[in-house]
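**Q** here is a sequence with its predicted model. Questions after.
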Amino acid sequence: MKRLKYIVLLLLMLCPLVFYGQKYNTRAGVLKFEASVASFEEVAAENKSASAILDASNGEIAVLALMNGFRFKVALMEEHFNENYAETSKYPKATFKGKVEGLDVAKLTSEPQAFNITGDLTMHGKTKKITDTAKISKSGNNIIITGGFQVKPADFDIEVPKMVSKKVAEKVTITYNLSLTK
């Protein structure tokens, strides 16, 4: 009986290690968006502090970005983005919750492979279903996920004033580069 107690205790202690070993995460994911139109000033920004977590056992992925973490080349553009478009004081974050279809971490190599990712992007108080084909590879203990997709600001109730509408693309390209560690 005493031996059984020790075995059960040992199993209870090891369980969190088994489950924890299936999670990969980062707090330094890179998100970029590009909404430039030819012949006008570049409308682009980068956020180097997105958080992401991947459950390798089932392919579930979640990404969180603070909207005021996007940096522009022009400070005034960043200010307009935060105050007038993204309204970061009212909608401080964007999230994506989804699933990588058919992910098997044991089969990942340093050569990127294509995987479909489907989930919900929530931004500016609105949620939209997103499907993307991402490139996923493994380097040491890191899983690298890269890809990109397009969204329309109108789908998230982000209004572009008529005065600048010709300077901002109708579709915004969002790219991501996530290097997740166990």
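**A** Sure thing, it's come through. The shown structure was predicted, so the numbers you read here are calculated from the model rather than taken from an experiment.
**Q** could you use CA atoms for every contact and neighbour count after this?
**A** Fine.
**Q** all helices of this structure, in order?
**A** 2-20, 75-80 (DSSP state H).
**Q** could those helices go into JSON lines alongside mean neighbour count and distance to residue 92?
**A** Shown next, in JSON lines, are the helices of the chain (neighbours: other CA atoms under 10 Å; distance: least, CA to CA, whole Å):
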{"stretch": "helix 2-20", "mean neighbour count": "10", "distance to residue 92": "29"}
{"stretch": "helix 75-80", "mean neighbour count": "14", "distance to residue 92": "14"}
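**Q** of these, which is nearest residue 117?
**A** helix 2-20 (22.3 Å; CA to CA).
**Q** and the residue lying closest to residue 137 once chain neighbours are set aside, how many neighbours does it have?
**A** Among residues not flanking residue 137 along the chain, residue 112 sits closest, at 4.4 Å (CA to CA, 6 or more residues apart in numbering). For residue 112, the count of nearby residues is 15 (other CA atoms under 10 Å).
**Q** assess the claim that residue 112 and residue 139 are in contact.
**A** No: with contact defined as CA atoms under 8 Å, residue 112 does not count as touching residue 139 (10.2 Å).
**Q** please compare the first structure with the one that follows:
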Amino acid sequence: MKKSILLFALVTLAGASFAQKKKITTSATVNFDATTKLDALPKAENKTAVASLDTKSGKVAFEVTIKSFSFANPKIQEHFNSEGWMNSDKFPTATFKGSITNLSDVKFTTDGTYTATVSGDLTLHGVTKPVTTTAKIVVAGATITTTTDFSIKVADYEVNGAAIGAGKVSTDPKITVSAEFK
């Protein structure tokens, strides 16, 4: 009986340690802003991204379903998901896998605001390219909030469409990713 209780306590303690190490959320937000002087409508938001943060190794990742981006104009959403643009039937997700390169500067056990450099690979439209960005990490008790933004060149990811050439959609849209881990 004592061995069973000891084993249960060790498993519980190991589980609690793991929970503190790797954080996951299914409600991260990814915003896409491809507005130009000619068109203020190519903006979208996706509040169903999956994100993970390993506070020990510094590994970070997110995955977003392309069809879950919501635009104010349904016609833009239709174009965004079409074969000539994101082709979301063929390429249903976008992913990022990377690491915090200055992990020693971020104290996940101490409340505060930290600046992290994140480098990794963004896969979008079937193309993978390296991305390096700066992230703001806020630690408040058991909650960790992360926010970053970066721009990409749509041509690098083989995304094209008539509106890009016409100047209605930015050739280098801004992407903002935010997540809250508890």
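**A** Looks like it arrived, so ask away. Given the structure is predicted, the values throughout are model-derived calculations rather than measurements.
**Q** let me see the TM-score of these two.
**A** TM-score of the superposed chains, computed with TM-score structural alignment, normalised by the length of the first structure, equals 0.88; 178 aligned residues with a CA RMSD of 2.1 Å.
**Q** how much space separates the residue nearest to residue 137 of the first structure from residue 26 of the first structure?
**A** Using CA to CA, to the nearest Å, one gets 19 Å for the distance from residue 112 of the first structure to residue 26 of the first structure.
**Q** nearest to residue 102 of the first structure, out of the helices of the first structure?
**A** helix 2-20 (19.1 Å).
**Q** what residues does the nearest residue to residue 23 of the first structure once chain neighbours are set aside make contact with?
**A** In space, residue 23 of the first structure comes closest to residue 55 once its chain neighbours are excluded; the distance is 4.7 Å by CA to CA, 6+ apart. Contacts for residue 55 of the first structure (CA atoms under 8 Å, 6 or more residues apart in numbering) come out as 22-24, 61.
**Q** can you match those residues up with the second structure and say which hold?
**A** On the basis of both residues aligned by TM-score structural alignment, their matches' CA atoms under 8 Å, what survives of those in the second structure is 22-24, 61.
**Q** in the second structure, which spans are strands?
**A** Using DSSP state E, the strands assigned to the second structure run over residues 22-33, 43-54, 59-65, 70-71, 93-100, 112-124, 127-140, 143-151, 174-181.
**Q** give me the neighbour count for the nearest residue to residue 123 of the first structure once chain neighbours are set aside.
**A** Distance criterion CA to CA, 6+ apart; nearest residue to residue 123 of the first structure, sequence neighbours excluded, is residue 94 at 4.6 Å. By the criterion of other CA under 10 Å, residue 94 of the first structure has 20 neighbours.
**Q** report the contact partners of residue 94 of the first structure.
**A** Applying CA under 8 Å, 6+ apart, the residues near residue 94 of the first structure are 64-67, 121-124.
**Q** please apply the same query to residue 13 of the first structure.
**A** Counting by CA under 8 Å, 6+ apart, residue 13 of the first structure has no contacts.
**Q** closest one of the contacts of residue 94 of the first structure to residue 73 of the first structure?
**A** For these, the nearest to residue 73 of the first structure is residue 67 (15.8 Å; CA to CA).
**Q** dump the residue contacts of the residue nearest to residue 45 of the first structure when sequence neighbours are not counted.
**A** Distance criterion CA to CA, 6+ apart; nearest residue to residue 45 of the first structure, sequence neighbours excluded, is residue 72 at 4.6 Å. Residues near residue 72 of the first structure by CA under 8 Å, 6+ apart: 43-46, 78.
**Q** can you add distance to residue 160 of the second structure and give the strands of the second structure back as TSV?
**A** Formatted as TSV, these follow (distance: least, CA to CA, whole Å):
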stretch	distance to residue 160 of the second structure
strand 22-33	16
strand 43-54	17
strand 59-65	19
strand 70-71	18
strand 93-100	16
strand 112-124	13
strand 127-140	13
strand 143-151	16
strand 174-181	16
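**Q** the spatially most central residue of the second structure and residue 38 of the second structure: what is the separation?
**A** By CA atoms, centre = their mean, the second structure has its centre lying nearest to residue 62, at 4.2 Å. Applying CA to CA, the value for residue 62 of the second structure to residue 38 of the second structure is 31 Å.
**Q** ok, now residue 26 of the second structure?
**A** For residue 26 of the second structure, the distance to residue 38 of the second structure - CA to CA - is 35 Å.
**Q** what do you get for residue 98 of the second structure?
**A** 35 Å.
**Q** which one's more surrounded, those two?
**A** residue 98 (19 against 11).
**Q** which residues sit in contact with the more buried one?
**A** Per CA under 8 Å, 6+ apart, neighbours of residue 98 of the second structure: 59-61, 118-121.
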